[in-house]
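**Student:** From the sequence below, what's the structure:
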Amino acid sequence: MTTMDFGTFMQQVANSISLGSLYALLAIGYTLVYGILRLINFAHGDIFMLGAYFAFYAISAFTMPWFLAFPLAILLTILVGVLLERGAYRPLRNSPRIAIMISAIGASYLIENLGVMIFGGRPKAFPNIDLFNQIFNIGSVSVSGVSLVIPVVTLVVLLILFYIINKTKTGMAMRAVSKDYEAARLMGIDVNTIITVTFAMGSGLAAVGAIMWGMKYPQLIPLMGLMPGLKCFIAAVIGGIGDVRGAVIGGFILGFGEIMIVAFFPELSGYRDAFAFVVLIFVLLVKPAGIMGKASVEKV
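**Tutor:** Sure, this is the predicted structure:
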């Protein structure tokens, strides 16, 4: 075990907040879709990958400034998410749940292999944006601009999301659909539209997370969404999948755990990715519904 001074500890805390915020953004996308459809969108990590590549090509190939490229990448990612819902999930809406799950896994592999064909397997470097790469010294803690921006973006996104869910008619409809499809239809809610909106929101969050991820870890490959996607699914389960607050809590638990394990136990750095699975097993044994989840009987 490594000992560290206060300044070094605070440096690791800053790193943990940044990574936890990224995990939270992705985990929210998982939990939104599950809350409405009771479906694990296994292609969510691949949507995340597409968001990073869209931003990369908008800046590198089309020489767009970042403040135009990033919104365009988010819109394109939302479009892909909506098309995925309409093409892979909606036709199976009334099929057995296992059929939709298989479709989700198939969609994931399809996007990954299309990514290899279209983008190539060679890693690409995310464009360097000077504004976000500046180093700020706060006391003895050195933080890059992107590490400061990530938690702020996550907080803003969360506030907007909570406002939509709790204060708007669309949010009210989303909560109604998450409880009972048929009752929501009887109340005049267009269930298909609400599901599409949910996929759009989840895909948009994935794109925002992908852009932040690309600036912090600037290496892009077509399979880059696999491990982050899996970890964020784990984060959503740990927090209580279907609960937005739980997804955020789960994301920060993983972020802090991974960074602190490497900081205090450098000899265990090779097992960093295993931390998520260990925590998942522990939470499922102690509280199967997750930290914020409520035990319920699932309808067959």
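
**Student:** Could you use CA atoms for every contact and neighbour count after this?
**Tutor:** OK.

**Student:** In this protein, mark out all the strands, start to finish.
**Tutor:** Under the criterion DSSP state E, the chain contains strands at 124-125, 135-138, 141-144, 219-220.

**Student:** Let me know whether residue 116 touches residue 222 as I believe.
**Tutor:** Yes. Between residue 116 and residue 222 there is a contact at 5.6 Å, judged by CA atoms under 8 Å.

**Student:** before we go on, could you also do this sequence so I can check it against the first one:
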Amino acid sequence: MEWFLSLSPLLDDKFPPFVQQLINGLTLGSIYGLIAIGYTMVYGIIGMVNFAHGDVYMIGAFQAMIVLLLCGTLGISWVPLQLLIMLVVAIVLTAAYGWMVERIAYRPLRGAPRLAPLISAIGMSIVLQNYVQLLQGPRPKPVEPVIRGGLELMSRSDGSFAVQLGFMQIIIILLTIVLMTGFALLISRTALGRAQRACEQDMKMASLLGVNVDRTISLTFVMGAGLAAVAGMMVTLYWGNNDFYMGFIAGIKAFTAAVLGGIGSLPGAMLGGILIGLIEAMWSNYFSAEYKDVAAFGVLILVLIFRPTGLLGRPEVEKV
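**Tutor:** You can find the predicted model right below:
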């Protein structure tokens, strides 16, 4: 008991900042996880990495920002209605970009060596970046917060620090849980999910059995882009500062999350996103924030050395 009493002032000093960074890391990791699901879905079916996916997420963020500004111009001030319009428009328009990426950068090169679609995807990424830069300009676009406030969970005894759980953080975490659950049910219990799993196992055999492979792959790109749009909308509402280059950094982090969790695994993508978010948040709090990316990629290297398939990935079985 005396030992605990001697330790309690230290806990009171260190525990609230730890909890705050835990909340921040879960919020950031949820966004990374939503983007990472798009990477892992595409890779799981066609075995290729969509390096334009980060820029699709960036376009989703800009779509959400434009709709929010239009709502203000049209006099729509009720926040739930604003959020609903943002969500629907951002998902629909961004999904169209995801479909376009598949039709232009991937479908014509599906039978080509893997290096060709990889270069095509990088080229599409550059095109989308410059397209948004020309339309919106190179400067960051700040957005006024729509959802403010939060809950105070705990504080230090001297009142010098309080743990805040923002309403926007609650929305991000809950929405991520709902979307992850919905996609898990879609993959496991619907005809589209069965078609996706069939294409993942053997695309040619799935086609012989009546699965429309082209439509299944297109819908996979559309679904991944829709999730990226949700992530872009959440970033717009949470941080409120969009620029044409934001998709590159977030895309690299989300791809890292997908590889860390086991690319091809939906739970692995979300787990990898959460881990990357927590590593960045904790490293920024206890060490130098400038090296948080080094810490995240360092953990990825260690995982790939000792478990090359990722945390939840399965070893690839070669088809003969």
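
**Student:** re earlier: which one of residue 116 and residue 222 of structure 1 has more residues nearby?
**Tutor:** residue 222 (25 against 14; other CA atoms under 10 Å).

**Student:** what's the counterpart of the more buried one in structure 2?
**Tutor:** By TM-score structural alignment, residue 222 of structure 1 lines up with residue 244 in structure 2.

**Student:** Next: residue 96 of structure 1.
**Tutor:** Counting by TM-score structural alignment, residue 96 of structure 1 corresponds to residue 113 in structure 2.

**Student:** repeat for residue 115 of structure 1
**Tutor:** So, by TM-score structural alignment, residue 115 of structure 1 is matched to residue 132.

**Student:** thought that match was touching residue 244?
**Tutor:** Yes. Using CA under 8 Å, residue 132 of structure 2 makes contact with residue 244 at a distance of 5.9 Å.

**Student:** got the residue ranges for the helices in the stretch 1-150 of structure 1?
**Tutor:** For the stretch 1-150 of structure 1, applying DSSP state H, counting those that start in this stretch gives helices covering 6-37, 44-60, 66-84, 97-119, 130-133, 145-167.

**Student:** Could you find the closest non-adjacent residue to residue 23 of structure 2?
**Tutor:** residue 165 (7.2 Å; CA to CA, 6 or more residues apart in numbering).

**Student:** how far away is residue 38 of structure 2 from residue 95 of structure 2?
**Tutor:** Distance of residue 38 of structure 2 to residue 95 of structure 2, computed by CA to CA, to the nearest Å: 11 Å.

**Student:** cool, residue 103 of structure 2 as well?
**Tutor:** For residue 103 of structure 2, the distance to residue 95 of structure 2 - CA to CA - is 12 Å.

**Student:** what about the two, which has more around it?
**Tutor:** Legend: neighbour count by other CA under 10 Å for residue 103 of structure 2 and residue 95, higher for residue 95 (26 against 16).

**Student:** mind checking what the more buried one lines up with in structure 1?
**Tutor:** Checking with TM-score structural alignment, residue 95 of structure 2 has residue 78 as its match.

**Student:** Output the strands of structure 1 as JSON lines; include the columns mean neighbour count and distance to residue 270 of structure 1.
**Tutor:** Formatted as JSON lines, these follow (neighbours: other CA atoms under 10 Å; distance: least, CA to CA, whole Å):
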{"stretch": "strand 124-125", "mean neighbour count": "14", "distance to residue 270 of structure 1": "24"}
{"stretch": "strand 135-138", "mean neighbour count": "12", "distance to residue 270 of structure 1": "28"}
{"stretch": "strand 141-144", "mean neighbour count": "16", "distance to residue 270 of structure 1": "24"}
{"stretch": "strand 219-220", "mean neighbour count": "18", "distance to residue 270 of structure 1": "20"}
